[in-house]
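# Next come a sequence and a model predicted from it.
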Amino acid sequence: MMLLENKTAVVTGAAAGIGAAIAQRLAEAGANVVLTDVDTAKGAELAAALAGRGLRAHFMRCDAGDLQSIAAMTAEAIAQHGRIDVLVNNAGVTRKIPILDLTPEDWDWIQGINTRGLFFCMQGFARHMAATGGGAIVNIASIAGKGAKATSNASYAASKAAAIVMSRVAANELGRHGIRVNAVCPGATRTALLDELERANPKGFQAMLDETALGRFATPRDIADAVLFLASDLSSSITGQSINVDNGLMWD
C-alpha cells in the first residue's frame, strides 16, 4: 500500500541509523524523499542506493546546528519540489557525559542541534505548509524526554523533553492550518551505538533488556514504521501526541 504516493518528504539526519531507516521506509511508501545530513558522503550514497532501487530520493546537505544551513535547505527543497508534505525532524546528537562533567560547551552543542535546530527547521517548513494547505511533521524525541533513567546525559534528556513539548504547542497552533505535529519517542534501538554498549557492558545491557515487556529492543525499522503511520493519512485525527516505540519499557 503506497501510503505516501505523490507526497514529498524531508528527513533530517538521514545518512545513517534511524534516519536512514526512516528515509528508506517513506520512499518505499511512495514518497519523494529529500535526505539531509551533515555527512555528505553517506547521505549521497544512501540516496543513490534508494534511487538505484527505483525509489525517489536525493540528498541535500544540511547542518542542523546552523540556522543559515537550515534556511538554505528549506528554501532549496521547496524550490525544487514546489510542495513539501512531510517533515521528519530526526537530526540529533549526544554522547555519554556524567552530570558532574557536563560543560557549557557540551550543553550548547546538544541544545543547538536537538532543540534550536529542530525548532527552526519545524518553523520553516510549517510556514510553507500553512501556505500550501497543510502537512505532517514528525519530531524524533526519546523516552529520555519522559524520564527514562537510562540516558546519555542531562542535556540530551532536556532536549528530547523540549521536542515533545514543542510538538504539542505546534500541534495546537498549527492545526487550523491543516498541519499535524507529533513526536516519536524511541527507547533503546538496535543501532551501532547499542551494539557497542552490549560489548562494553553486557550485564547492564541485559538488565535494560529485562525491563522491556516484550523482551527485545526496537530496530530502526520499527521507529520508521511509527513515523510512516504518523506521516500518512492513517493518523489523520492524531496530533500533539508523543508515541513511545520502546517494547514496553515505559507506559507514558
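Now that the structure is in, tell me what you want to look at.

# all contacts plus neighbour counts: C-alpha atoms, from now on.
Noted.

# The residue positioned nearest the centre of the chain and L100, how far apart?
Nearest residue to the geometric centre of the chain (Cα atoms, centre = their mean): N90, 2.3 Å. According to Cα to Cα, to the nearest Å, N90 stands 28 Å off from L100.

# same question, A171
Relative to L100, and taking Cα to Cα, A171 is found at 36 Å.

# who's more crowded, the two?
Neighbours were counted for A171 and for L100 using other Cα atoms under 10 Å; A171 has more, 23 against 7.

# Determine the three-state secondary structure at the more buried one.
Secondary structure state of A171, per DSSP: H, G, I helix; E, B strand; the rest coil, is helix.

# show me the contacts for it.
Under the criterion of Cα atoms under 8 Å, 6 or more residues apart in numbering, the contact partners of A171 comprise 179-182, 239-240.

# Among those residues, find me the one that's closest to P104.
P104 has its nearest neighbour among the contacts of A171 in N182, at 29.7 Å by Cα to Cα.

# how close does the residue nearest to the centre of the chain sit to M208?
24 Å.

# In strands, which of the contacts of A171 appear?
Those of the contacts of A171 mapping onto strands are 179-182, per DSSP state E.

# Tabulate these (TSV), appending distance to A144 and neighbour count.
Shown next, in TSV, are these (distance: Cα to Cα, whole Å; neighbours: other Cα atoms under 10 Å):
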residue	distance to A144	neighbour count
I179	26	23
R180	23	30
V181	19	31
N182	16	29
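
# will you turn the residues you listed into CSV that also has distance to A163?
Output for the ones in strands among the contacts of A171, formatted as CSV (distance: Cα to Cα, whole Å):
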residue, distance to A163
I179, 17
R180, 15
V181, 11
N182, 10
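
# Check which residues of stretch 242-252 are buried.
For stretch 242-252, a neighbour-count test (16 or more other Cα atoms under 10 Å) marks 242-250 as buried.

# and what of stretch 144-159?
144-146, 151, 153-159.

# Strands along the stretch 101-250 of the chain, start to end?
Along the stretch 101-250 of the chain, counting by DSSP state E, counting those that start in this stretch, strands occupy 135-140, 179-186, 242-245.

# Next up, a structure to set beside the first:
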Amino acid sequence: MALYADRGAHRPSPAGAGGRPMTTTTPDRVALVTGAARGLGACIAGRLYGAGYRVALTDLDEAAAVAAAADLAPDGRNAIGLGLDVRDKDAFVRVRDQLVARWGAVHVLVNNAGYSKVEPLMEITPDSFGSVVSSNLDGTFFGCQVFGAYFAGRGYGRIVNIASLAGQNGGSATGGHYAAAKGGVATLTKVFARELGPQGVTVNAIAPGVQDLPVVRELVAPEQLARIEESIPVRRLGRPEFIADMAVLLAADHADTVTGACWDANGGLNMR
C-alpha cells in the first residue's frame, strides 16, 4: 500500500470544516470515481456528492463501494456503488453504459484507483511491476480512452487523474513501479488533454504528497511518520479533503480553460 495513497480507510464526507469549494456546476451532473470505496477516492466522491453531483463510486471491491455509496445516499437516488476492475477496458464500457441508462449521461471521470506494493527497487519482479503498472497506468489510460471518446462525442467532459509526488521526484518509498506508473499518469494527462481539448473535454491531474489517511498511520510506525512530517516544509501531512476539493474544482463547468495541468499538493516537498 502506498504512502502517496489512492486508497485507505476514510469515510466519505460531502462537506468539511472548510466548506465546499466555489464551483459553477449545472444541476444533475454525473460523476464517476474509481477506487472510491475508501480512502482518497471515497473522500472525492463525498465532496462531489456534496457539491450536487450524482456520483457513482466504483471499486474492485464492489461490496465496499456499495456500502460507501449507501453512507452518502441511503435511498440510493444520487449515489450508487459499482464493481469496476480498471485493468479491464471493457469494464469501463459496461459501467459507462450502466450510468447512461440510469442517469442519462456522465459528465465527470475521476481516475483515482491505484495500488502499490512496497518493495526494494532491485527486488521488484516482472509480475509485481506489471501488476502495479496495470492498476495505476493502464487503468487511467483505459478510463481516459473510454470516457474521453464518450465525452468528445457529447462535446463536454471533465477528467481528473490522480497522479503522485512519487511520479515527479522519483521517490521509491512507495515502490519504484508505483513512481514510474504515476509519472506515466502525468504524461497521459497531457496527451489526452491535447487530443480532447477541441471537443470541449478537459483532462487534468492532481499530484498529492503524503496524505493523512488511516492506512498511512497503520503502515508507518509513529517515529517514522514523525520523521516524514519533519521533512515536509509545512511540517504536516496532506489533508485528503483538500485534494478532494481540488478535484471538485477541476470538475466544474467553469474550469474550461484549465487542461493538461498537474496541480501539486505536497507541502513543499517538490517545488517547480
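Received the coordinates, thanks. Note that the coordinates shown come from a computational prediction; the quantities given were computed from them, not determined experimentally.

# Now compute the TM-score of the two chains, please.
Once superposed, chain against chain, the TM-score is 0.93 (TM-score structural alignment, normalised by the length of the first structure); 250 aligned residues with a Cα RMSD of 1.8 Å.

# hang on, the earlier thing: just the closest of the contacts of A171 of the first structure to P202 of the first structure, please.
N182 (34.0 Å).

# Would you mind measuring from the corresponding residue of the second structure for the closest one to N111 of the second structure?
Following TM-score structural alignment, the counterpart assigned to N182 of the first structure within the second structure is N204. Noted for N204 of the second structure: a distance of 10 Å to N111 of the second structure, by Cα to Cα.

# in the stretch 51-200 of the second structure, which spans are helices?
Applying DSSP state H, counting those that start in this stretch to the stretch 51-200 of the second structure gives helices spanning 62-72, 89-103, 126-133, 139-154, 166-169, 176-196.

# Columns distance to R38 of the second structure on top of those, output as TSV?
Output for the helices of the stretch 51-200 of the second structure, formatted as TSV (distance: least, Cα to Cα, whole Å):
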stretch	distance to R38 of the second structure
helix 62-72	7
helix 89-103	19
helix 126-133	19
helix 139-154	18
helix 166-169	21
helix 176-196	19
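
# Identify whichever of those lies nearest to A244 of the second structure.
Among the helices of the stretch 51-200 of the second structure, helix 62-72 sits nearest to A244 of the second structure (Cα to Cα), with 15.2 Å.

# once aligned to the first structure, how far is the closest one on average?
Average distance, helix 62-72 of the second structure versus aligned residues of the first structure after superposition (mean Cα distance after the TM-score superposition for the first structure): 1.1 Å.

# roughly how far out does that helix sit from the chain middle?
How far helix 62-72 of the second structure lies from its chain's middle: 17 Å, per Cα atoms, centre = their mean, to the nearest Å.

# For that helix, name the packing helices and strands.
helix 39-50, strand 54-59, strand 79-83 (3 or more Cα pairs under 8 Å, 6 or more residues apart in numbering; DSSP states H and E).

# How many residues are close by the corresponding residue of the first structure for L188 of the second structure?
Mapped onto the first structure by TM-score structural alignment, L188 of the second structure lines up with M166. The number of residues packed near M166 of the first structure is 21, by other Cα under 10 Å.

# Please pull up the equivalent of G133 of the first structure in the second structure.
In the second structure, the residue paired with G133 of the first structure is G155, using TM-score structural alignment.

# Was I right to think its match contacts G197?
No: counting by Cα atoms under 8 Å, G155 of the second structure does not reach G197; the two are 9.7 Å apart.

# And the two? Which one has more around it.
More crowded of G155 of the second structure and G197, by other Cα under 10 Å: G197, with 20 against 14.

# Can you name the residues that contact M73 of the first structure?
Counted by Cα under 8 Å, 6+ apart, M73 of the first structure has contacts 60-62.

# repeat that for 10 Å
Applying Cα atoms under 10 Å, 6 or more residues apart in numbering, we find M73 of the first structure in contact with 10, 34, 36, 60-64, 67, 79, 121, 124.

# Residue in the second structure paired with it?
In the second structure, the residue paired with M73 of the first structure is V95, using TM-score structural alignment.

# same thing with G215 of the first structure?
Looks like G215 of the first structure aligns to R235 there (TM-score structural alignment).

# okay, now that match: neighbour count?
Residue neighbour count, defined by other Cα under 10 Å, stands at 14 for R235 of the second structure.

# Setting the sequence-adjacent residues aside, check what's closest to it.
Once flanking residues are discounted, R235 of the second structure sits nearest to E229: 5.1 Å by Cα to Cα, 6 or more residues apart in numbering.

# try D85 of the first structure
Going by Cα to Cα, 6+ apart, D85 of the first structure has G135 as its nearest residue, at 4.7 Å.

# do the same with A158 of the first structure
Spatial nearest neighbour of A158 of the first structure, chain neighbours left out: G145 (6.3 Å); criterion: Cα to Cα, 6+ apart.

# next one: A150 of the first structure
Spatial nearest neighbour of A150 of the first structure, excluding adjacent residues (Cα to Cα, 6+ apart): A144 at 7.3 Å.

# Contacts only, for the aligned partner of that neighbour in the second structure.
The equivalent of A144 of the first structure in the second structure is A166 (alignment by TM-score structural alignment). For A166 of the second structure, the contact set (Cα under 10 Å, 6+ apart) comprises 2-4, 172-176, 178-183, 207-210, 270.

# Wasn't A31 of the second structure part of a helix?
No: with three-state DSSP as the criterion, A31 of the second structure is assigned strand and is not in a helix.

# what's the distance between the equivalent of it over in the first structure and R95 of the first structure?
In the first structure, A31 of the second structure lines up with A9, judged by TM-score structural alignment. Remark: distance between A9 of the first structure and R95 of the first structure (Cα to Cα) = 28 Å.

# neighbour count winner among these two?
Taking other Cα under 10 Å, A9 of the first structure and R95 do not tie; A9 has more neighbours (28 against 12).
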